[in-house]
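> Dropping a prediction and its sequence here:
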Amino acid sequence: MEKVKPCTAQYDRTVYSSFRTRDILTRGFDEIQILLRYLYMNEDHAIIFDNGLCKLEIKMTPSMDLTARNLNFPDFPATHRPIELPELLGIIEQLEETPAVEYPDSFANRWEEVKTICASTMVQNYIKK
């Protein structure tokens, strides 16, 4: 009998595109909130992910629109584009497998880095009155 390898992905992509699941309810929305907060905190905050065709840099504008810039064509301006919730979950999965960018010696992956930066900024904002 062949041993089945455990799935390393947090979310089953074939499921979350058409069904409601417990992992999305209990973790998925919290993680989407962290990602959106990170992008909102600073105009310079960006994430890079591979959509299968190219690498895209995602940022948030001051008016809270998400923009994507195709890194294959760096001279072209970023464009506003809707990003669906399942796509955000897929981006988070990729960030879990991507090396840290801002503090490469301090974090195991980009997602841990994003979560920590977001958490420390949120603490500072809760303390300020």
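Now that the structure is in, tell me what you want to look at.
> hey, let's count contacts and neighbours off CA atoms from now on
Fine.
> secondary structure element for the residue nearest in space to the middle of the chain?
In the chain, the centroid-proximal residue (CA atoms, centre = their mean) is Ile92; its distance is 3.9 Å. Assigned by DSSP states H and E, Ile92 belongs to helix 85-96.
> all strands for this protein, in order.
In the chain, the segments counted as strands under DSSP state E are 47-50, 55-60, 66-70, 79-80.
> could you say what helices and strands the first one packs with?
Taking 3 or more CA pairs under 8 Å, 6 or more residues apart in numbering; DSSP states H and E as contact, the helices and strands that strand 47-50 lies on are strand 55-60, helix 85-96.
> this is the comparison structure:
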Amino acid sequence: MTKIDNCILETRDELFSFEDYSTLMQALGLGYTITIDNGLAKIKIFMDKDYNLKGLNLNFPHLPPYNYNEEMTFPNVILGVIPQLKKQPAIDFPNTFKNRWEELKTQTLDTVHFNRCK
């Protein structure tokens, strides 16, 4: 394998961030939801059966969810969504995980591992 001269990844953290993006997409595909603050409102994000990311504005929960695919780009997830999840408390196991991201990541990776072992 040859190294590409114009590699844009400068640090190991940048390289590993691809794993975090994949993990978040797997979590949403497994039916987990996340809630983020986009600066205007809290948005509950989930994935539908057609693999579309949907956002539900929690200020107006009576309105139908809207397409959130364009907002969930790689840079937005790595620089915005995951850092927010790291600041949120764990939901399902608050005494076990220090934040929502660690909880979601562990649950997702455990599920993926279990399914690979079948």
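That came through fine. These numbers were taken from a predicted model, which means no experiment stands behind them.
> Once they're superposed, what TM-score comes out?
The TM-score (TM-score structural alignment, normalised by the length of the second structure) is 0.84; 107 aligned residues with a CA RMSD of 1.3 Å.
> Quick check: the aligned residue for Leu28 of the second structure in the first structure?
Aligned by TM-score structural alignment, Leu28 of the second structure pairs with Leu39 of the first structure.
> one step back: any chance of the helices and strands packed on strand 47-50 of the first structure in a markdown table with distance to Asn125 of the first structure as columns?
Formatted as a markdown table, those follow (distance: least, CA to CA, whole Å):
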| stretch | distance to Asn125 of the first structure |
| --- | --- |
| strand 55-60 | 19 |
| helix 85-96 | 24 |
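> And the ones you listed: which comes nearest Thr79 of the first structure?
Thr79 of the first structure lies closest, by CA to CA, to one member of these: strand 55-60, at 9.6 Å.
> quick check: the closest one aligns to which part of the second structure?
Strand 55-60 of the first structure corresponds to residues 42-47 in the second structure, going by TM-score structural alignment.
> what about that stretch, distance to the chain center?
The chain centre lies 10 Å from the centre of stretch 42-47 of the second structure; the measure is CA atoms, centre = their mean, to the nearest Å.
> for it, which positions count as buried?
Within stretch 42-47 of the second structure, the residues that count as buried by 16 or more other CA atoms under 10 Å are Lys42, Ile43, Lys44, Ile45, Phe46, Met47.
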